[in-house]
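> Sequence and predicted model, in that order:
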Amino acid sequence: MLSPDKNRLDYGEQLQAPEGYELDAAIATSYSVDLDTLLAVPIALCFGNTLEGDLRGEKLALLEAISRLNKRLKVFYQKGNIAQPIAFNQLFTLLEPCLYPIVPDKAFSSFHPKLWLIRYTALEKNIKPAVKYRFIILSRNLTMDRSWDVAVSLAGELKKKPNQEAANTYWLTWIENLLESSTDFEPRREFLRELPRIHWETPSGFDSTPEIFIGDSEHSPLKFPSYTNDQLLVTSPFLSKAALDDLQSYAPKGERYLFSRAEELNALSDKELSGWKCYAINENMVNADAGELEPDDSAVAGKPYNLHAKLIVSRKASRVCWHIGSANATNAALGCDNQMPLNTEAMLRLSGDNRKVGPDVLMEQWVGVEEDENGLFVRYKPQSEAVDVRHPATNQMREIVFDLINSDWQQEAILRSEDDKYDLHLSVDGFVLHDHHNVEIQVSQLAFGKPLPLIDKMFWSDVAVSEVSAFVPVKVTVQVTGEEDLVEMVMIETDLDIEGGDNRQQEVLKKIVDGEDKILNYISLLLQSQPDKSQWLAFEKMNFSNNNTDGSFFSNSPVYEQLLWAAAEHPYLLKRIQVMVTEFRRAGISLPDDFATLWSHFEKEVPSK
């Protein structure tokens, strides 16, 4: 269930491949993306490890994991919603091909679904089944946020016949449309062919086939089995009166519970909250010291443990229905007054018995039998008047940001013959600044800043290849008389063209693996059947003075022994070395002579698939 002290889900663990399998491909959707978080994801996907540890900086482990995901990972997100990182990392440039920006239809619409669809393949031919799937639906974005979220992870079995139990097939069409839009995503054909034949497991506590609903301008993200429920429990960090009124109609005479943030409840009057038993997330929990709940991490230090979970639970007699996923209890997410939603959302519907998964079970876990002050949620007393704390320029800011992301951003890196550096030319087509009064917009470069006022064409000179990035930070300031300025940071992923070709990955590789000893240690790490994350992350701090690179290499080298073992027991490991050798040649990195001779013999043992 959802007991906050027991039912904790480790994000990294859910991304890991099952034993005996490896990642083949993955797609994800998110409203927003944090680049440092996205850098850490490949560690779980490729190395079968959790996301703990110091994953910051330009590390070989991150480079290797991202390289393995080349054209195998695609993240669809709302254009502009990339968080400004604390520090620039050259490896950010390697994430550019993984990201696919989506522009919503309107200024007040959002691309808001949060899910993962992952395909794993068996490491050995004798392992059955050859393919496994995993589907994860969340309320959390791909960020370092510390808020309380919910998630469901489902294992999928690929069968010969289509899944007839899944009555709703629109989500398959929606996924197919995303895949078709990303033509450089090589595994899309396998996904398109196999998706209808995946049969999803039913999570513990529930007893019906999971159903996935996509909400958009033509479809609702919710499908209640009954319109006259005995109980309704709504959990949402953001609220609107119209959406609550609409939800209330599904339990007009039943008990209704509302869980949210205090500031959102404050924005509604007691009349607007009439008929709801309201609970706010405990302020003591929101402002808890980081050390009390998780190890210190500067990436999340100072961020509150606020509510971000989205869950709607309805009960009719002994039957209970859950909707869990990305949709808030707002007009934009759910639609209301017979209007379809403005947002694109994803929700999972599960059904079960009231004794196991009913609202009363959640109430006991979240507020306790006595509703004391130590629970995750505490009773909220509605105010006589609503308190709207929104900045008066909020709507104007949203319109400006939409115009920015709806424009065409083209960036060229022009190679300078005299010093191998680049001049950056950025053009923006479709945005008209004079349409927005009292607004200041500055555009800078992710690696080195140097902000410039937004105009049709901008220029930066003397840029090293390591500083070239498609990601462009944009600072928008709206000035309102008598109010503090409203400031928002937007990160635009431009269409980047690098004269002479994109060799940024090769430059990072040369920087990290800059000696024979490091090359041999890199090879040794690649030959681990169970990658040791601690060794990978310690690569940059290793003492490389003890490796034997003299004439006794063949007989005494641990790499030689590892190659023998790999050829005999796990030939797929040799494929990793073959890929590494290809990347080294592309980057102009020379292999140690002894290893090159050794590899010429083992290369013949590399499996064809």
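Perfect, thanks for sending it.
> When you work out contacts or count neighbours from here on, use the C-alpha atoms and nothing else.
Noted.
> Okay, buried residues for the longest helix belonging to the chain please.
The single longest helix within the chain, with elements called by DSSP state H, is helix 572-587. Buried residues in helix 572-587, counting neighbours by 16 or more other C-alpha atoms under 10 Å, are found at 572-577, 580-581, 583-584, 587.
> Return the member of those residues nearest to residue 531.
residue 573 (11.2 Å; C-alpha to C-alpha).
> Let me see the contact set for that closest one.
526-529, 566-567 (C-alpha atoms under 8 Å, 6 or more residues apart in numbering).
> What of residue 217?
With the criterion set at C-alpha under 8 Å, 6+ apart, residue 217 makes contact with 340-344.
> Strands - which of those residues land there?
Among these, no member falls in strands (DSSP state E).
> Show me those residues that map onto helices.
If you go by DSSP H, those have nothing in helices.
> where along the stretch 101-250 of the chain do the helices fall?
170-181, 188-194, 241-248 (DSSP state H, counting those that start in this stretch).
> likewise the stretch 401-550 of the chain?
504-512, 516-526, 533-537.
> Straight-line length of stretch 248-261, end to end?
19 Å (C-alpha to C-alpha, to the nearest Å).
> Spatially nearest residue to the residue nearest the centre of the chain (excluding sequence neighbours)?
Nearest to the mean C-alpha position of the chain, counting by C-alpha atoms, centre = their mean, stands residue 142 at 2.9 Å. Leaving out its chain neighbours, the residue that sits closest to residue 142 by C-alpha to C-alpha, 6 or more residues apart in numbering is residue 33, at 4.8 Å.
> Now for the one you found, how many residues are close by?
24 (other C-alpha atoms under 10 Å).
> so the residue nearest to the centre of the chain sits right up against residue 39, yeah?
No - Residue 142 is beyond contact range of residue 39, at 10.5 Å (criterion: C-alpha atoms under 8 Å).
> Excluding chain neighbours, what is closest to residue 303?
residue 146 (6.5 Å).
> OK, contacts around the one you found?
Residue 146 makes contacts with 300, 303-306, as judged by C-alpha under 8 Å, 6+ apart.
> wouldn't residue 462 be in contact with residue 422 here?
Yes - with contacts counted by C-alpha under 8 Å, residue 462 reaches residue 422, the gap being 5.8 Å.
> These two: who's more crowded?
residue 422 (22 against 14).
> A further structure is provided below for comparison with the first:
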Amino acid sequence: MQPDPAFDPENRELYTAMMRAPDGYRFDHAVATTYSLDFETALAIPIAIVFRDAENRDEMLRSPLALLQSVERMAERIAIYCDRGRIKSANPNAARLMALYEKSIVEVSAPGGGAFHPKLWCLRFQPEKRGEPVRMRLAILSRNLTNDRCWDLALCLDGTVDYDEENGSNEPIARLLRALPGLANRSTRPTEPAFLRSLVRDLQHCWWSDLPAGATRISFAVNGLGTERWEPKKGERIAILSPFVSNEALKWLVDGYAEPGASQLIARPEELDCLNSSVRSLFQVQTLDSRATEFEEGDEEAADTGNLEGLHAKAYVVERGSRLHIHLGSANATVAALVPTKSGRTQNVEVMAELDGPKTRMGTIEQALFSEGFKRLLIPYEPSEAPTEDARLAAEKLLDRLRREIAAVPLDLNCNELGDLVGLEVSVAGAVPVVELPDGVACFLRPITVANLSGHDAAALFQARVPLAVGHLPLGDVTRWLGVRLHHQPTNMECSFTLGARLVDLPEGRDAAVLSAHIANAENFFRYLSLLLGSLGEGSFLEGEAAGEGQWLQRFGQGGSSLLEPMVRALNMGGDELREIDALLRRLDSPEGDGNIVPEEFRELWASFAPLLGSSKARR
């Protein structure tokens, strides 16, 4: 019996669902790679880990305390690597919270000069019961860490760690993870995450169970790090699913497929328009029907399942003898992703997974890829006029080139205490080529926590290395993130993105200042405690919110019994939540904090618990 079609659009996987720990396990650490990201989606990941059933990002973003707590607990256990210059611009409110998440996000570049383009998550889960094996999850994606609404693919694998035997097929992924810290700019490179080496070790000893799509084998490949690279094995028939395509890459992929109808191609129509007709003639060509993804206004059920737009999935399906090979991951059918340069490696860094099995289990190309549900989304391609190089398209290319050049410049954000404020000055941190701004192009820079979206003229910074003062901010608004805005005056086109700088001479207590800004009164303090203790069964922060403002404060006023019970439970379970409360109190009592936030009644209750924290480890 064949499994459900691997490419059926009804088989959906929520991004946040991949973060949920298996039953009997808890989240430990994770490493992720992405081409682009936005802060709101990045913040949704720690939220999803803390609140397993909370998948409504908009609702969470309206709860700053929930965001703050989840970021605080998870920031040191997650590392996210993305392509330089591909962090989207952010609103000031979301940006303030990123101060506590800024060490988790590292901008890197591809050694071959192209894009850092892999999309994966590698997660480790620890067992709740002693003696159970460590579990891991590996997700190979075509989706970036953004809120884009495109058709994407995800391969999610779960496995257990066996320290007695290595799984050699995982080595390409392990090699990619080991290389990540070294891909950051040498001048401002952060330290390697403390957990990275042990996570890679566990990955090398992890064996995957229950392969999807009827596959019996799985393997991985990474392009762009060395001369080893991925290419699909040749077979009798091939189907290519790729939003972006190029003539040379497609000819290379179908070389040897001479039979009529042996090669099929699904791509975006605007990309197909740019291909040579001789290349298109090598394929049966289809594209996504935009009408198939629309839903009738007011049809809420359809809006939940059908309002995706555009093709972003990448897959290569090959029939080879009696077996079917499904390759999926980040690589488009383009020269930068697939075709090696003179150095022997590709321009882009890409990651691919290959599922392999007999056609009796996996099916044929028609059965695996062209399911009835997927075929409904497709229409035959009808050629249109290739786009002409008009002024706006030329300006868009120019701004994107300048984005890449500016993103390659290492920056320091120098801090200078000025009373209650911190003066900020941006300077270039290393010896790199200057960025020449053509006539008619302006560049502006700003700390992303300020509402002044116009920014400060940064031409002298990038062209002459003249330090740029970017304002005076409260300590709680200081982050390493800078908003960059490029403006092409003749066409009035703009390109906005976020860059990370290295914080220099950051005053002590910045994290405490961020915390105090969101826990500004006694009521919020108790709401924060409810969140810390909510995972112990006393109801989550959102449940407290639904029950009415100030519920925890009111219940504490009734004798404190409602806080006493979960605190005792936390002590008996090891005291981790109580240690977080202890750290919170210490920070709020620091010179930079605001000890007045903590009510005296709670201090009296806490005096009974604080001496017991040192001995609570014995209860584990």
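Received it, and whenever you're ready, just let me know what you need. As the structure is a prediction and not an experimental result, all values here were calculated from the model.
> And the TM-score between these chains?
In this superposition the chains share a TM-score of 0.87, using TM-score structural alignment, normalised by the length of the first structure; 580 aligned residues with a C-alpha RMSD of 3.0 Å.
> Tell me the buried residues within the contacts of residue 573 of the first structure.
526-527, 566-567.
> What residues of the host helix or strand of residue 395 of the second structure count as buried?
Using DSSP states H and E, the element containing residue 395 of the second structure is helix 391-407. For helix 391-407 of the second structure, a neighbour-count test (16+ other C-alpha under 10 Å) marks 395-396, 399, 402-407 as buried.
> Just name the closest of these to residue 492 of the second structure, please.
Closest to residue 492 of the second structure, out of all of the buried residues of helix 391-407 of the second structure and judged by C-alpha to C-alpha, is residue 395, at 9.3 Å.
> and the closest residue in space to that closest one that isn't next to it in sequence, what is it in contact with?
Nearest non-adjacent residue to residue 395 of the second structure, counting by C-alpha to C-alpha, 6+ apart: residue 488, 6.8 Å away. Going by C-alpha under 8 Å, 6+ apart, residue 488 of the second structure touches 395, 399, 440-442, 494.
> please redo it, this time with the cut-off set to 10 Å
392, 395-396, 398-399, 438-443, 494-495 (C-alpha atoms under 10 Å, 6 or more residues apart in numbering).
> re the thing from before, CSV for the buried ones among the contacts of residue 573 of the first structure, including distance to residue 116 of the first structure?
Below are these laid out as CSV (distance: C-alpha to C-alpha, whole Å):
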residue, distance to residue 116 of the first structure
526, 27
527, 29
566, 32
567, 34
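> isn't residue 586 of the second structure right up against residue 515?
No - between residue 586 of the second structure and residue 515 there is no contact under C-alpha atoms under 10 Å: 12.0 Å.
> State the distance from residue 481 of the second structure to residue 118 of the second structure.
23 Å.
> er, residue 315 of the second structure I mean
Using C-alpha to C-alpha, we find residue 315 of the second structure at a distance of 14 Å from residue 118 of the second structure.
> what do these two both touch?
Shared contacts of residue 315 of the second structure and residue 118 (C-alpha under 10 Å, 6+ apart): 142, 329-331, 352.
> Among these, which lie within strands?
Short answer: these in strands (DSSP E) are 329, 352.
> hmm, back to that, between all of the buried ones among the contacts of residue 573 of the first structure, which two are separated the most?
The most widely separated members of those, counting by C-alpha to C-alpha, are 526 and 567 (13.4 Å).
> Name the residues contacting each of the two.
573-574.
> what's near enough to touch residue 109 of the second structure?
Residue 109 of the second structure neighbours (C-alpha under 10 Å, 6+ apart): 35, 81-85, 115-117, 180, 182-185, 348-349, 404, 407-408.
> List the members of these that persist in the first structure.
Among the contacts of residue 109 of the second structure, the contacts conserved in the first structure (both residues aligned by TM-score structural alignment, their matches' C-alpha atoms under 10 Å) are 82-85, 115-116, 404, 407-408.
> Name only those of these that count as buried.
Buried, going by 16+ other C-alpha under 10 Å: 82-85, 115-116, 404, 407-408, out of those.
> and of these, the nearest to residue 456 of the second structure?
Using C-alpha to C-alpha, these come closest to residue 456 of the second structure at residue 407, 17.0 Å.
> To which residue of the first structure is that closest one aligned?
Superposed on the first structure with TM-score structural alignment, residue 407 of the second structure falls opposite residue 405.
> what is in contact with residue 462 and residue 422 of the first structure at once?
Shared contacts of residue 462 of the first structure and residue 422, counting by C-alpha under 10 Å, 6+ apart, come down to 415-416.
> thinking again about what came up before, out of the helices of the stretch 401-550 of the first structure, flag the one nearest residue 46 of the first structure.
Nearest of the helices of the stretch 401-550 of the first structure to residue 46 of the first structure, taken as C-alpha to C-alpha: helix 533-537 at 10.7 Å.
> The closest one: average distance to aligned residues in the second structure?
By mean C-alpha distance after the TM-score superposition for the first structure, the fitted helix 533-537 of the first structure averages 5.0 Å away from its aligned residues in the second structure.
> Packing partners of that helix?
Contacts defined by 3 or more C-alpha pairs under 10 Å, 6 or more residues apart in numbering; DSSP states H and E place helix 533-537 of the first structure against helix 35-47, helix 60-68, helix 516-526.
> please redo it, this time with the cut-off set to 8 Å
Counting contacts by 3 or more C-alpha pairs under 8 Å, 6 or more residues apart in numbering; DSSP states H and E, helix 533-537 of the first structure packs against helix 60-68.
> picking that back up, who has more neighbours, residue 481 and residue 118 of the second structure?
residue 118 (29 against 25).
> What does that one correspond to in the first structure?
Alignment note (TM-score structural alignment): residue 118 of the second structure maps to residue 113 of the first structure.
> swap in residue 127 of the second structure?
When the first structure is aligned by TM-score structural alignment, residue 127 of the second structure is paired with residue 122.
> What about the nearest residue to that match once chain neighbours are set aside, how many residues nearby?
Nearest residue to residue 122 of the first structure, sequence neighbours excluded (C-alpha to C-alpha, 6+ apart): residue 21, at 4.3 Å. Residues lying near residue 21 of the first structure (other C-alpha under 10 Å) number 21.
> try the one 4 residues further on
Applying other C-alpha under 10 Å, we find 24 residues neighbouring residue 25 of the first structure.
> Can you classify it as helix, strand or coil?
For residue 25 of the first structure, the assignment made with DSSP: H, G, I helix; E, B strand; the rest coil gives strand.
> What residue, apart from its backbone neighbours, is nearest it spatially?
The nearest residue in space to residue 25 of the first structure (C-alpha to C-alpha, 6+ apart) is residue 72, at 4.6 Å.
> which residues sit in contact with the one you found?
Contact analysis of residue 72 of the first structure by C-alpha under 8 Å, 6+ apart lists 24-26, 185-187.
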